[in-house]
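[1] Sequence first, then the predicted structure:
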Amino acid sequence: MSEITFKNTRFDPDLVEFHGIAQQMAKSVGYTADMAVEKQLAQLLRLRVAQMNACSYCLILHTKAAHDQGIHPAKVAHLASWQESTMFDAAEQTALSYCEALTAYDLAGFAPLHEAMTEHFSETEIAEVAAIVINMNLWTRLKLAQGATPVLES
């Protein structure tokens, strides 16, 4: 099978130590971090942010990570239309709504979504969900700015 690599088409983010900052945060809330929030849910949130921000690098990385986490392939493929699905439980739906509001900066709708999170998650888990979404938004915007373009190597 061919490998996918990425080339920067705009700038090298390490010129301003951007990768180092993002990697430091990823140690706490990235896809290999040990957290209180359920690992599969965390991965769905990362992938949803990647979808919303159309980040090729993150879509490829986090689709593979979702499969590696054991998330059913149909659930991964169906994530973009989660609102029209019965594949996601109430806690996942609440977290995905929160994720989307935080990513889209829905200031008016955010407070009730945050309150709804308390029905399913502890204070620590809510903080982790917010950090996961914030971290993914940082990564997606970094990869967009640097022009991380996928290249299929044969």
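    Perfect, I can see it now. Numbering: from 1, shown residues only.

[2] Please make it C-alpha for all contacts and neighbour counts, starting now.
    OK.

[3] How is residue 34 classified with respect to secondary structure?
    Classification of residue 34 using DSSP: H, G, I helix; E, B strand; the rest coil returns coil.

[4] And stretch 107-119, what's buried?
    Neighbour counts using 16 or more other CA atoms under 10 Å place 110, 113, 114, 116, 117 of stretch 107-119 among the buried residues.

[5] same thing with stretch 136-153?
    Buried, per 16+ other CA under 10 Å, within stretch 136-153: 136, 137, 138, 139, 140, 142, 143, 144, 146, 147, 148, 149.

[6] got a list of what the third one touches?
    Same thing as residue 138. Residues in contact with residue 138 (CA atoms under 8 Å, 6 or more residues apart in numbering) are residue 22.

[7] Let me know the distance separating it from residue 50.
    Plainly put, residue 138 is 10 Å away from residue 50 if you go by CA to CA, to the nearest Å.

[8] let's bring in a second one:
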Amino acid sequence: MIGTHRLLEGNIMTGVNLSKQHPSVYKSLMKLDADVKAALETAGVDPLLVELVKIRVSQLNGCAFCLRMHTRDALAKGETTDRLAVVAAWWEAQYFSDQERAALALAEQVTALAVPERRTWDDGSLTDEQVSAISWLATVMNAWNRVAVSSHYPVAP
């Protein structure tokens, strides 16, 4: 095939592993991820909410690798299976607080870059510092999803 994809045995597509092809760029993304984690902690964003945002962004981007990883992380941090089961339709479920709803809507806006700009998340339940930290979280999660999807990271039982 043309481009970075190659046809393998059994018609399985694979791509260039971006982290191995340009490890210094990957390390820079890891540093950005660490900086975003610090910003989230400073802003007082609950670790379970961080995982919910990572999961929702990964759902929107179709990243199975990140979905599996962050669902496991959320469960390990005490998230419930009921909430995880409905995060894809969070606006339909009564499982989420106003702050969680605002954060999920903000993450969706950052991921989709809706035009004209939607501000359904802007209900006052997030501080300016939290809005910034969650926006950065969605931005870096989008980057991680694109690395994983483009590199076709294997996701098998």
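    Happy to help now that I have it. This is a predicted model, so every value here is computed, not measured.

[9] can you redo the buried residues of stretch 107-119 of structure 1 as TSV with distance to residue 8 of structure 1?
    TSV is the format used below for those (distance: CA to CA, whole Å):
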residue	distance to residue 8 of structure 1
110	34
113	37
114	36
116	40
117	38
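
[10] could you dump these to CSV with distance to residue 3 of structure 1 and secondary structure?
    Formatted as CSV, those follow (distance: CA to CA, whole Å; DSSP: H, G, I helix; E, B strand; the rest coil):
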residue, distance to residue 3 of structure 1, secondary structure
110, 40, helix
113, 40, helix
114, 40, helix
116, 42, helix
117, 39, helix
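
[11] For structure 1, which segments count as helices?
    Under the criterion DSSP state H, structure 1 contains helices at 18-29, 39-52, 56-68, 73-77, 90-104, 107-117, 123-146.

[12] of all these, which lies closest to residue 6 of structure 1?
    For the helices of structure 1, proximity to residue 6 of structure 1 was assessed by CA to CA; helix 56-68 is nearest, at 7.4 Å.

[13] Quick one: list the elements packing against that closest one.
    Contact here means 3 or more CA pairs under 8 Å, 6 or more residues apart in numbering; DSSP states H and E; on that basis helix 56-68 of structure 1 packs against helix 39-52, helix 73-77, helix 123-146, strand 148-153.

[14] Report the mean distance between it and its aligned residues in structure 2.
    Here helix 56-68 of structure 1, set against structure 2 after superposition, deviates by a mean of 0.6 Å using mean CA distance after the TM-score superposition for structure 1.

[15] In that helix, which residues are buried?
    Using 16+ other CA under 10 Å as the test for burial, helix 56-68 of structure 1 gives 56, 57, 58, 59, 62, 63, 65, 66.

[16] I figured the last one hits residue 41, correct?
    This points to residue 66 of structure 1. No: with contact defined as CA atoms under 8 Å, residue 66 of structure 1 does not count as touching residue 41 (9.5 Å).

[17] Give me the nearest residue to the residue nearest the centre of structure 2, chain neighbours excluded.
    Residue closest to the average C-alpha location in structure 2 (CA atoms, centre = their mean): residue 54, at 3.0 Å. Nearest non-adjacent residue to residue 54 of structure 2, counting by CA to CA, 6 or more residues apart in numbering: residue 141, 6.2 Å away.

[18] who's in contact with that neighbour?
    Residue 141 of structure 2 sits next to 54, 57, 58 when contact means CA under 8 Å, 6+ apart.

[19] could you measure the second one against residue 24 of structure 2, distance?
    Yep, that's residue 57 of structure 2 we're talking about. The value you get for residue 57 of structure 2 to residue 24 of structure 2, if CA to CA is used, is 25 Å.
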